[in-house]
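K.L.:
Structure here, sequence nowhere to be found:
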């Protein structure tokens, strides 16, 4: 990385080509793969504190209006200088190196121009596979919805797997859709996420990043919508026959609720005194070597749910 700040603000040919590629994306989303391939191999610019005695390289972050922290980076020195202050110095770095070195962080390209946000999951996929999902926002339309009967099995699995360890999505459902006024139109699929709305876009991009590479042979439209997890669920998501493809466990947020989790939650609730007594008895059993294998415990718990 070169931290020297050049005095000239003229665009280099490489910067002109990179920004021209970015502009093409604004009018033609089909140009996005080519732009991000170019971005990985191009020189980009980031801000670091001008004075930093931490002993390691740190980058400046800013608070995005949606409430998350992001690392700004820029397609040209001129854009980086325009957004800079006396408190920062400008670093030149290859795009791939910047994304690799900040893996796990959220980045925003050209924030002063309303540029693209890259969430951690997207960065990881872009680095590992070169793929970045296309997510197009469209005005909401009124649709007939019903529990999905013909959704491919892999779709639910892919959604569940990508939400493992995610603490800002509490549930995911798959519905079938059809327009109200065009009965002859083929049905589509609608993924419904129940999530923290402050991270709603990230949740949507996370799921689309996981499923888009698998959709090449799928002959239907997949839409996605998000519901606020702090509000009651809409009526079509509380139908008894509708089972979520993912549900975050209350006992262990950020993971799906496996059958064993559901069974354990059915055990009778104990008073604090009873919990304390059983804890002390359990510790005494461990000290004495009186333990039960985990699988044997699960068989006992499963047996509790069987009719007598």
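P.N.:
Perfect, I can see it now. Fair warning: this is a prediction, and the values are worked out from it, not measured in the lab. Residues are numbered from 1 along each chain as shown.
K.L.:
C-alpha only now, for contacts and for neighbours.
P.N.:
Noted.
K.L.:
what's the helix or strand for residue 93?
P.N.:
Per DSSP states H and E, residue 93 falls inside strand 88-94.
K.L.:
Which helix or strand lies directly C-terminal to the helix or strand residue 276 falls within?
P.N.:
Element membership of residue 276, judged by DSSP H and E, is helix 272-287. As assigned by DSSP H and E, the chain's next helix or strand after helix 272-287 is helix 294-304.
K.L.:
If you count neighbours, what's buried in that next one?
P.N.:
residue 301 (16 or more other CA atoms under 10 Å).
K.L.:
and it, what does it pack onto?
P.N.:
helix 259-265 (3 or more CA pairs under 8 Å, 6 or more residues apart in numbering; DSSP states H and E).
K.L.:
this is the other structure I want to compare:
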């Protein structure tokens, strides 16, 4: 039997709500916890809730200058302060100083990042890659113990890409992505589910810290392979919309020849890839500014080794 992987117990955990200022479940959950942190308390570690992007939250917009959740690259975090830089760049440095620095020994042990999507993703667990051992074990624990919904795992990092999300300033992290929920709206059912997911994840950390051995397992996850852009006119206006047959089909198979777009005059565009893919973030409202219609993923099975604390 292979030796168990050992990691140090976790002592400091952070939770960001409002990394995007119009995704309301996390914003209201963190505001609730800032008023009353009782349900975050566990005996073996501390949990610090914070609001990721206060200026965007105030205006109820995704961001005020640029996407905060793409602002944690080494280049941006190490760049000199500039007068005309977007607010999110200086905010990223501030978060990095408080909860990181990214890649350092003094960084927080774990960070949760709470999101909503307008896409039909259900309750989705987002990890940078399958090599992140602790988050993958946490996902497996959530899938086993949180029985409200299916909880697919989405691996967001492309090969050779640097981690750029807010939770990358901590030693490990997990984003919760719940939808569909319109921007600027809080839905009680998704709020309740996010709260239950967080309780489940914190219970996992408590068990890990107590010395429980988590055995090896195989797990299914959706790994990003690229992004599908909207067709555009020469002036860069989009020239088509997501096809009705693709709409709301997140994490379902899309095969070569299946329709993906419909032009505004009613013509179909078919998927021309060579293999079946599993789209995610289909017709996500926030991705129109990026001209992204959906993320392309492949469904993979990963073998995750056993884990216990040192």
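P.N.:
Arrived safely, thanks for sending. Quick caveat, the model's predicted, so the values are computed rather than measured.
K.L.:
TM-score them against each other, please.
P.N.:
The TM-score (TM-score structural alignment, normalised by the length of the first structure) is 0.25; 140 aligned residues with a CA RMSD of 6.8 Å.
K.L.:
picking that back up, buried residues in the strand holding residue 93 of the first structure?
P.N.:
Those would be 88-93, for strand 88-94 of the first structure by 16+ other CA under 10 Å.
K.L.:
repeat for stretch 37-48 of the first structure
P.N.:
37-40, 42-48.
K.L.:
So which of these belong to strands?
P.N.:
Members of the buried residues of stretch 37-48 of the first structure lying in strands (criterion: DSSP state E): 43-48.
K.L.:
The buried residues of strand 88-94 of the first structure into CSV, with extra columns for distance to residue 206 of the first structure?
P.N.:
Below are those laid out as CSV (distance: CA to CA, whole Å):
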residue, distance to residue 206 of the first structure
88, 32
89, 32
90, 31
91, 29
92, 29
93, 26
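K.L.:
Pull the most distant pair out of those residues.
P.N.:
88 and 93 (15.6 Å; CA to CA).
K.L.:
Turn the ones in strands among the buried residues of stretch 37-48 of the first structure into JSON lines, columns for distance to residue 126 of the first structure.
P.N.:
Formatted as JSON lines, these follow (distance: CA to CA, whole Å):
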{"residue": "43", "distance to residue 126 of the first structure": "17"}
{"residue": "44", "distance to residue 126 of the first structure": "16"}
{"residue": "45", "distance to residue 126 of the first structure": "19"}
{"residue": "46", "distance to residue 126 of the first structure": "19"}
{"residue": "47", "distance to residue 126 of the first structure": "22"}
{"residue": "48", "distance to residue 126 of the first structure": "24"}
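K.L.:
Out of these, which comes closest to residue 209 of the first structure?
P.N.:
For these, the nearest to residue 209 of the first structure is residue 44 (24.0 Å; CA to CA).
K.L.:
I figured that closest one hits residue 94, correct?
P.N.:
Yes. Using CA atoms under 8 Å, residue 44 of the first structure makes contact with residue 94 at a distance of 5.9 Å.
K.L.:
ok, back up a step: identify, from the buried residues of strand 88-94 of the first structure, the entry nearest to residue 302 of the first structure.
P.N.:
residue 93 (55.6 Å).
K.L.:
After the top strand by length along the first structure, which helix or strand is next? Please name it.
P.N.:
The longest strand of the first structure (DSSP E) is strand 169-179. Remark: after strand 169-179 of the first structure, the chain's next helix or strand is strand 188-195, criterion DSSP H and E.
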